[in-house]
Every structure is written in structure tokens, then in C-alpha cells.
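Student: this one's sequence-less:
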């Protein structure tokens, strides 16, 4: 929304890497305008004059911009004689009205028009995104910083601002959109996974920085900023897991989130703990597609949507879990629940909310998306929901896949913002003030490097409090490594990894079994060279998984190594110990493994024949259910549990190496256990 008062920006905003030009919007939308470019839109709004054909790249004069301001009724409080900077082309006698308008000129025009002629105080740190910050005149920097933050210009990280370059007609038209329309800024996080602290290696992320970014947007658009989360919020770090996610929820409370969705890992501590955290949250955590199998109804804790008041608009927010939840969390924690496809539910609920007066309907979800490598087309559940829509939704936020996704599908802006607070999603909706129709939308990705933004002090206090609580545990040195120990697979996308080998070795030694299996997705981070702390071990194995043991046949072991046939990407990604395996990835499903032999020489599978004996196996409780990552074969046997968490036994394994006075050579972790023919 426009701010008609003097504003103070408390913290510098992050960069906004604009991936896609605004091209559409949906639902309650003026469909005659959604595919217009900015120039055409301003002509349609009678702000620009057509003058024959439209030339988007034609330069536009200062005088033409003044006339546009008059047509937009935005000259209140402005002195036309002093509206533009004095330039050298007119020998110091004032800005020449017939000269093309430059970027710093337009920044001043925009800022003064947004604030009725007042000069706002702004943190200039945002301008550090540009390589040529020093070329911006000092008197122009407050205007440039404000215009960037308020959306007049896109930001290209480490690109040039080009302050004295003439703007094209299209660029001027874009900068007028926040003047002509109300702006709804949707800021989103997803897959925070308890990363409330900044990443010190990259000086990036953390919830205090996220809070600072939100403060920046609210400082220029207090009435029009919506903040949502896409799920998998709490599980994944020592500072969060040690308090069952309460520390993370408190940071989102302090920031003032409007809504969140239930991710698959929200169930990792069981439904009772999830319900406790939902009660602790000052915002609703939504799950519109969570139903009880027995009754066909939503459980009483699964709120489907909320409606929030944003600057005179009612914004309806639906929350969705991913349909993959039963396969990507401990199945016993979601037993008796169903997670159906969201599309028909979205249609029903959007109509219900509009009947209650919602002007805008959006989704925050844990639905995964990604850009297809060759075509850049957006894929996944997030894309499926957008493609199925027929005018019910205005914006979609996703999660789960840990990807950067930004674009438009079926005229709907969609975004997913990486993971671990490494980015923030940003959707802008431009809304007509009279009809409340959406005329345009844009999608950005906001970076979270610490030198580009300030922190929210209230959030920093919460983080520091919990950080002090876990520091002693986190800093214990359990071993030393001569180089990084990674989860990178031996054969590109396939095969075992250094960490996978070491973790499964630790599992097998602890359990005293012939064979160990570990899912690759359960190994969440690499280990840096040098001293290995318990905090690093936790980041590698953050989930509260534990060992389970049983007996399995040679045929079952081969089936697991082949991977789920319907999920070809899973083939030979499982990590293992205790056997040597020969495989050929060029062969069809079910025929890739040609030889399996225990390390003592006992054959498990040779030349198409499985050994009739059974073999002792250890895996984790996530895989043992048979639904984890689609490895159904694990569900064919009964398992006995070991109460110790996997990360604890791995930490003990590393401590033993330390106590022997040895250091780890990561190269030795790649042995001959897997051979690709």
C-alpha cells in the first residue's frame, strides 16, 4: 500500500533477484490486463499516452513523467520546479524537461510521490547489492534506496544500478505500478528446518535476518505485507530439536507470521507435540488436506484456512501438506491419516472463503516444485495445483523440494524459496483500488546475506537465549578429519558416499549385524575439514531415527539395492555396509545388481540366484516401516528396536576414533563396497 507519511527503515532489505517479468495474475482478475506489459498497462490506465504504436524501449522525458504524475493524481506536495535533479546538460540552471529521465531522477520522483513530498529516512545498505553503489550521488541515495525497497526497480545482485542511464518507457511504466495500484507483498519461507541461527560460513540466513527483512517491507508497506511459511519449520537443528521446535516457533511469533502450513517433518515428534507447538504459535498452522481415514473428516487440529485483514483487503490463506507425507515421515506418526490431492479441496475452500468476503485467496503449502533442467518449466505438486486451477487462487507458496522456484503457471504466481532461510520468496500483487481486481503480479527471490540486511533485535534476543542453552553440548569435539567428509555419491547421482559409508559402518558395528542400510535423504549435511563437533554430527543426522534389526533373505536384500521400481531415481542411492555390490546402471529395473557378497566372502546374490540363507540386517525406524522413501521390502519383516538415536551412535563411533588418537582420512571412506560395471 502507499505510505503517505514520513517513514524510517530500521533495517536494510535483501536483494530481490527478479527471475520472471510480471505477466499475469488470477482470480478476481481483470483478464484484459493480465498479459499486458507494463507500458500497455499504464496506457490502459490512462497514465501514459499511446501516440501511435507502443515503443517499450523508447526513452521518456522528464516532462512526460511529470504529466504521468498529474494523470495519476500524484503531484500533491511536490514542487514541479524542483522535482528532478539538476544535471550538467542544462549548465546548472535546473533539470532540462526535454532530457530523458534517468534512474536517479525517477527514484526521486517515485519516493516523493509515495510520501507526499516528504524525504524518508532509509537505511542505504540495500544499495550494496549493486556493483556501482559509489556512482550514485550522495543526495540521491535515500531516494534510490527507498525506490528499490518499495518496488519501483528490480534488483540484480552484483549487477549495476546505472544511476545516470536514461530509463526506457517500459521501465518508467513499471516504476509507476506501486503509485497506481495497491501492492500486496507476500513474503515466504519454507523448509526452515530449525535453522534459526545464521550460517557463519556464508554469513547468510537465520531468523533474526528474516525478521529484519520483514521489517523492511513493513516499513514501506505496513498495511500490505503478508508473511507465511511453507512447512518443515522446526525439525533439523540442535537449537530447535532440543526444545521440540519451541525455539523456532518463538522466532516466527516474534516476526509476526500470518500463517504456516504443516510439513511432513512437523510429525517427527508425534501429533501430540505438533499440537503443542500449534498452540504455542501466534499464527495458524494449516492443513486443509489432512483427513482421518476412519471418519473422512479433518482432525480437530487440522485447520484448513484463515482469513487475515491486510490494508483494507481480506486475504484468505489455505494451507496444504504434501501428498508424499506418509512416505517421507515416520509412518507410525501419521497412522490413520490421509493426505489427498489438494486441487478439489482448493476449489471448494476458495469458494467458501470468497462467500465470507475474501478479496484475495492464496495458498501456503509444503507442495514441492522444481524447474525442469532443460526447459525451465516448473514441475511437481506445486505446478499440478496451479495448472488445475480455474480462477480460484491468486498466489501459491510451496516447499519440501528445497528448490528455488519462481514463475507463473496458469496465470498464477508461484514461489518456493530454497531451504534453511537461504532465501525468501516474494510475490507482489498489484490490485485496483476501486474494483479490488488484480491487474499484475511479479515473482522475486530475496537473498539473505548478512551484509545486505539488518536483523530484528527482538528475534536476535530469542535466538541468543536458546543458543546459550545448547552451546556446551554443541561445541564438544568428537573427532578430527583431514578433509571434508561429504554425502556426495560415488558415481554422480548414484552410489554410496563417504558419510553414508561411515554412518552405515557405525550402525553395523553397534548392532553386530551382517549388513546395514541407511536412506540417503536422512543424511542432511556435510562435515567440514578439521575438528568435528557434536553440533556438526547433529546437522548430519538431525532426525530422531534409531536402529532396528531383523533377518532378511538374499532376494529381499537385492530388491532393496535395486530400489523402488516406480521411483527410478532412487536406484542405488541407498547407503549400505557389510557387503560388496556389483551393478550395471544401464540394465532395466530389477536387473541392475549382478553380485552381492558379504565382507567375509559369503555370497548373497550371484548370477541371478539368491542365497537361501537369511542375513542379519540393521536399518533405521524410518525405513523399517516399508513406506519410508518407497522401500516397501523393509515392511515385509518384523523389526526389533534399539533406543539410541543414530546420531548418538555415530558420535560414539567418531569418539572412538578420537580416543585411539587417530584422524579421519575421508578418501579411505570410499572402499570397494560398490563397483559400477
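Tutor: Happy to help now that I have it. Computed from a predicted model, the values in this text were never measured in an experiment.
Student: use CA for all of it now, contacts and neighbours both
Tutor: Noted.
Student: got a list of what residue 224 touches?
Tutor: Residues in contact with residue 224 (C-alpha atoms under 8 Å, 6 or more residues apart in numbering) are 1, 183, 184, 185, 218, 310, 311.
Student: Check the contact between the last one and residue 223; I expect there is one.
Tutor: This means residue 311. Yes. Applying C-alpha atoms under 8 Å, one finds residue 311 in contact with residue 223, separated by 4.3 Å.
Student: These two: which has the busier surroundings?
Tutor: residue 223 (20 against 16; other C-alpha atoms under 10 Å).
Student: Give the helix, strand or coil label for the more buried one.
Tutor: helix (DSSP: H, G, I helix; E, B strand; the rest coil).
Student: That one and residue 310 touch, don't they?
Tutor: Yes. With contact defined as C-alpha under 8 Å, residue 223 reaches residue 310; the gap is 5.7 Å.
Student: So what's the residue count around the closest residue to residue 255 other than its chain neighbours?
Tutor: Distances taken as C-alpha to C-alpha, 6 or more residues apart in numbering place residue 211 nearest to residue 255, at 5.3 Å, with adjacent residues excluded. Neighbourhood size, residue 211 [other C-alpha under 10 Å]: 25.
Student: Give me the three-state assignment for residue 211.
Tutor: helix.
Student: same deal with the one 4 residues further on?
Tutor: Of the three states, residue 215 takes helix under three-state DSSP.
Student: how close does the nearest residue to residue 629 once chain neighbours are set aside get to residue 507?
Tutor: Among residues not flanking residue 629 along the chain, residue 327 sits closest, at 5.5 Å (C-alpha to C-alpha, 6+ apart). Separation of residue 327 from residue 507 (C-alpha to C-alpha, to the nearest Å): 23 Å.
Student: Below is structure B, check it against A:
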């Protein structure tokens, strides 16, 4: 019988957890696990408290204890450019885990550095399905498996990674490095069976840097249920221990926020029951002094606690925001890149913005910026044609209809500067990137543009098609350093989204209006069939320069087929004040709406767009200023 526990807050266990049985021949083995320490490794906050919690749970266990990690422990973090893997490894040596697994961020410092990571670690790093292509054995510095004997119980530990955590998230050419990535759903169960049949282990624990979905696939593929526990890393989910297809699966979120504790009843050489929970790492848990000292000594070396700027708006470094839409902080980072490179455009990948936190408003320290940009990426400027720039932007779109889109919602997956565009996150559309402007001017498909990116992207990381593009300048300047320097030059910053990347689900017909600064501008559109209602407070008209005017009045009721939008002509004229009499200015109207077709995951509503051609009249004031939608012409 498998029985599962629940969520534990405040660092204390719920009652009813399994205890070592007396006299019945059974033993309770406690398995403690963490995963994806990442940015917490550079902060004297949760990581030292996690160290204390592990020691507390070791002491409280009524039976043998095994401690393991789920990978992505040594990066990325704010100290990466200075200490690389050393700060987190030094702290983990204090913990003394029985094993950890090689994840994609263990490759942050390059393939050759893995042997340095393993050499400095006083515990083994497992890579069961990443093998030397010639020998079939573990590649340099790693181990295929580890058997731990404790309290009369033998536990077999294996380490697995999927393609998403290897070729999908690194720039490593594993084939060129002589490493074969075996199918973890085949290698894992086969090695578990071998450990039980040949090594006579009582339990097998798979450290799987795969994410929950692939961990469940692993459990399903393990037909003989030889894998008893799957400790998961990579997708950073809050996943309390749960029985799935004969295995117990658990993931402790990330960044030292939780500790997974699973109590396994071992009887007759097998796991017969379990109780498990996630224990929150809270501020009332004392910090381990050695761990704090290690982190603070590294921080002092680089002055991470120095205030460098005052932020008047929040600097949003959360994954949800930066993957799905334009953010003020993404604008700040890419503005700094474009400024330093003197480039036309700057792009940075959403995955390069870390910490999953919001900083400010208020004082911002160097450590805050290092937390959000922890990779040792440098600034690179490449030359792209307009057509290649569109291809580059389109390479990052995740459509709503895709598997990832169904799980996480449609994504733009990047932040930009110097370029404005619309993105259409759906399958089967003619253009997923459209209406592109660089420096306020329409994109020239055959023209060339200087584009600043980071070195990870320039080498083809995250699927960017840049590896073979001409390099104008490849600097040794760290991305994080140039952003810090950019901020030091300013007393305050107040970055906000400004319409650089506009999401569009459906089109309205084009419209033509006259703008003379008097009265009102009214437009009327035939609405698409899936429009059920329109959110009045989201309707606005945007200029090519990123200025916008909110609608004064919106009319669209249930059963209506037309959308009527009214704007103040004076406000609209003010936003295009540089236009001369007779000029035609291309505007865009955007509106959010409830759709009968699209079921969004991240966004609250779908989004409409209409191209609006505004003819400017600086003379003859008093004209009506009215316009009506032209026939569809997209």
C-alpha cells in the first residue's frame, strides 16, 4: 500500500508520518531532496536555512537518512560570473548529499568545466544516461550509479536527464564531445532492474532532471516498477510526493524554497509504503552559520550589496512575465545592450532573465541585477537582414495550440529594444511576426541591421538562428556588467512596457480617419464571429513611436456584430504632433475581448487589432473628424 502525506508549512511535520517499525522487520528510510538551487546560491537567505532544515530533519528521522539533489544547483546565480560553480558547491559540501544529478545548468560553464565541478564536490554527480560514446561508461567526472548502504538498507541512486535538459537548453554539442544521450525511459528502468537483481538493493531512487511530465513518462515506462522514487528537477514545480504508475514522484519547487521529505517503509527488500510532504523553508528557520559565511565572503568580494540606482517602477524578473509579454525590466536590459553596442536592435532571451522575483520600486543593488542576469553571457553584435530579423523574432514564438502553449500559454519568449512588431501566437497564420518597425521606420526586408544579442543566443542557444550570422563585434563584456554600468549612470529609472511587442489573435477591418484636433474620432468595425464581449478599458490606439490614446467610449453589446470606438480628437492629434498637414500616419487599434474559440492559459483575454490610417488636417479646424472602417484589406 502506498500512502501520501501533504504540504507542510513553517518547517514542521504533520502528524501521522511513517515511523520505523519495531519488531516487524521493517525499516523507515527517510529521503530528503532539493532541486534547482540556482539563484538562491548567491543569497544569504533561503539556502543557509535549507542547510539547517536538512540537518534538523536528519536528526529527527527515526531510521536511516539519504539526501539527494535534482540538478541545476550550480547555476545560474548572481555569483556565477565570479565564483562560477564554487559558491554553491562549497555550501553543498557542508550539506554532504549522497548524490546529485547533472542538469542543464551544470553545463553553464562549458562542457570541460563539468570535471572541475565534480572534482570540487565532496559527493558524486550522476549521469546514468549520458555516457561516453566509445566506452558506454559515465563521461568524465560523473558516475553512472551510486549505492548507499545505511541502517541495514541498500539504496541504489541513478541520475537521468532528458533532451530538454541537454540539447534543448545548452549549447553543448554532445556528439562532438563524445557523449551519447540515451533515452532515459529505457536506460532508467534497465539500470533500476540491474541494481535490484544484481546488486540486491532494497530501493531505487532516480534523480531525474526532466520535469514532472517526463518523470511521469519514466514511471509509466518502468513496467516492472523497479524505480521506487523519482526526485525531479528542471521545471521547478511545487509537486508534493505522489504515487504515479508504481513510483513516488516529488519536486520541491526551486531556489531552496522547499525540502521534499519522503519516508519509505522498507520490508522484505522492497518498499511497501510511504508518507511524504514538502516542507517550506521559512524565515523562522535559523541560517546555518557556515553556509552564510561562505555566501557572504563571495558577495563581499564583488560588492553585491551596493545600491546602484533607484527604481521608480518595479523591475519584473519573473518567468511568467518575461516569457509571455513585454516587460519594463526587459526593456531596460535591452536598452542597455543597444546603447552599449550602438546597435539598431537588441534582443535578449527570456530564459536569460532569472530569479523569478520583482525588485523595487526602491533601491536596487548590484546583487539584484546579478541575481536576474546570472549567466556569464557576453555582448555580441550580429548583422541581420530585415528578413533574418523577422525569422529571429519568430523563432521564439510558442503558439497557443502547441504542447507548451496548452500547458503554459502562448509566449513571445524574448525582450527587445529598437524594434516594434505584432506577434500572432497561432498555428496556420501567414505571418507570426508582422508590422515590424525599426527605429520608427517600416522594416526593409533586404536592408541590414546591427542587432545586439548575448553570446548564448549568438551561438544558437534557445533555437535562435544566429550561429552562422556575420559578427560585427564580439566583446568580453558580461551582459550583467554592462547593465550595472548603464544603471550607475542614472539616478533613477522607471521602465515600463510601451507596446514594443503587441500580441494579436484576430484582425478587425482596416479603418481610415481624419485627425484635426477638434471633436471626436469615431470608428466602426465589423467584429469577428468569436467576439463575445470587449473589455472597454483595454481599447486604445497606438502610434508608431509607442504613444497611445485610450478610447473614450466603446460600444459592443451581446448580439452585436459591430464594434464602435470613440476617441478624443485633440488627444490623438497631440500624439502625432510631428505630422504635417496632409500626412497619413499609420496607427494601430488594439482591444482585448472574450473569445468563443480561444481558451487562454496565461492571458485573461484574446486580443483584436485594426490598422488605422489617420490623415492629418492642421488647417480647416472644426471638421467633423469622423471616420468609418474601410472594407477588409489585410
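Tutor: Yep, that arrived. Here the structure is a predicted model, which is why all the values come from computation and not from measurement.
Student: Report the TM-score for the pair.
Tutor: Put the two chains on top of each other and the TM-score (TM-score structural alignment, normalised by the length of structure 2) is 0.70; 485 aligned residues with a C-alpha RMSD of 3.0 Å.
Student: Aligned counterpart of the residue nearest to residue 255 of structure 1 in structure 2, please.
Tutor: In structure 2, residue 211 of structure 1 lines up with residue 51, judged by TM-score structural alignment.
Student: doesn't residue 96 make contact with its match?
Tutor: No. Between residue 51 of structure 2 and residue 96 there is no contact under C-alpha under 8 Å: 9.8 Å.
Student: rewinding a little: which of the contacts of residue 224 of structure 1 does structure 2 keep?
Tutor: With both residues aligned by TM-score structural alignment, their matches' C-alpha atoms under 8 Å, the contacts of the contacts of residue 224 of structure 1 that structure 2 also has are 183, 184, 185, 310, 311.
Student: Compare the residues you listed and tell me which is most surrounded.
Tutor: residue 183 (28 neighbours).
Student: which element is the counterpart of that residue in structure 2 on?
Tutor: For residue 183 of structure 1, the aligned position in structure 2 is residue 28, judged by TM-score structural alignment. Per DSSP states H and E, residue 28 of structure 2 falls inside strand 26-34.
Student: Of all residues in structure 1, which one is nearest the centre?
Tutor: residue 417 (2.7 Å; C-alpha atoms, centre = their mean).
Student: which one in structure 2 is aligned with that residue?
Tutor: Match for residue 417 of structure 1 (TM-score structural alignment): residue 252.
Student: which residues does that match contact?
Tutor: Residue 252 of structure 2 sits in contact with 33-35, 232, 236-240, 258-260, 278, where contact means C-alpha under 8 Å, 6+ apart.
Student: What sits closest to it if chain neighbours are left out?
Tutor: Using C-alpha to C-alpha, 6+ apart, the nearest residue to residue 252 of structure 2 is residue 258, at 5.2 Å.
Student: can you count the residues close to that neighbour?
Tutor: Residues near residue 258 of structure 2, counting by other C-alpha under 10 Å: 27.
Student: Please tell me how far it sits from residue 7 of structure 2.
Tutor: From residue 258 of structure 2 to residue 7 of structure 2 the distance is 10 Å (C-alpha to C-alpha).
Student: where do the contact lists of those two overlap?
Tutor: With C-alpha under 8 Å, 6+ apart as the test, residue 258 of structure 2 and residue 7 both reach 278, 279.
Student: so where is the helix or strand hosting residue 107 of structure 1 in structure 2?
Tutor: Assigned by DSSP H and E, residue 107 of structure 1 belongs to helix 103-114. On structure 2, no counterpart of helix 103-114 of structure 1 exists by TM-score structural alignment.
Student: Which SSE is immediately downstream of that helix?
Tutor: Following helix 103-114 of structure 1 in sequence, per DSSP H and E, is helix 141-150.
Student: could you say what helices and strands that next one packs with?
Tutor: helix 103-114, helix 207-221 (3 or more C-alpha pairs under 8 Å, 6 or more residues apart in numbering; DSSP states H and E).
Student: for the spatially closest residue to residue 285 of structure 2 that is not a sequence neighbour, what are its contacts?
Tutor: Leaving out its chain neighbours, the residue that sits closest to residue 285 of structure 2 by C-alpha to C-alpha, 6+ apart is residue 49, at 5.8 Å. Contacts for residue 49 of structure 2 (C-alpha under 8 Å, 6+ apart) come out as 281, 282, 283, 285, 286, 287, 288.
Student: Go through those and flag the ones preserved in structure 1.
Tutor: Kept across both, from the contacts of residue 49 of structure 2, using both residues aligned by TM-score structural alignment, their matches' C-alpha under 8 Å: 281, 283, 285, 286, 287, 288.
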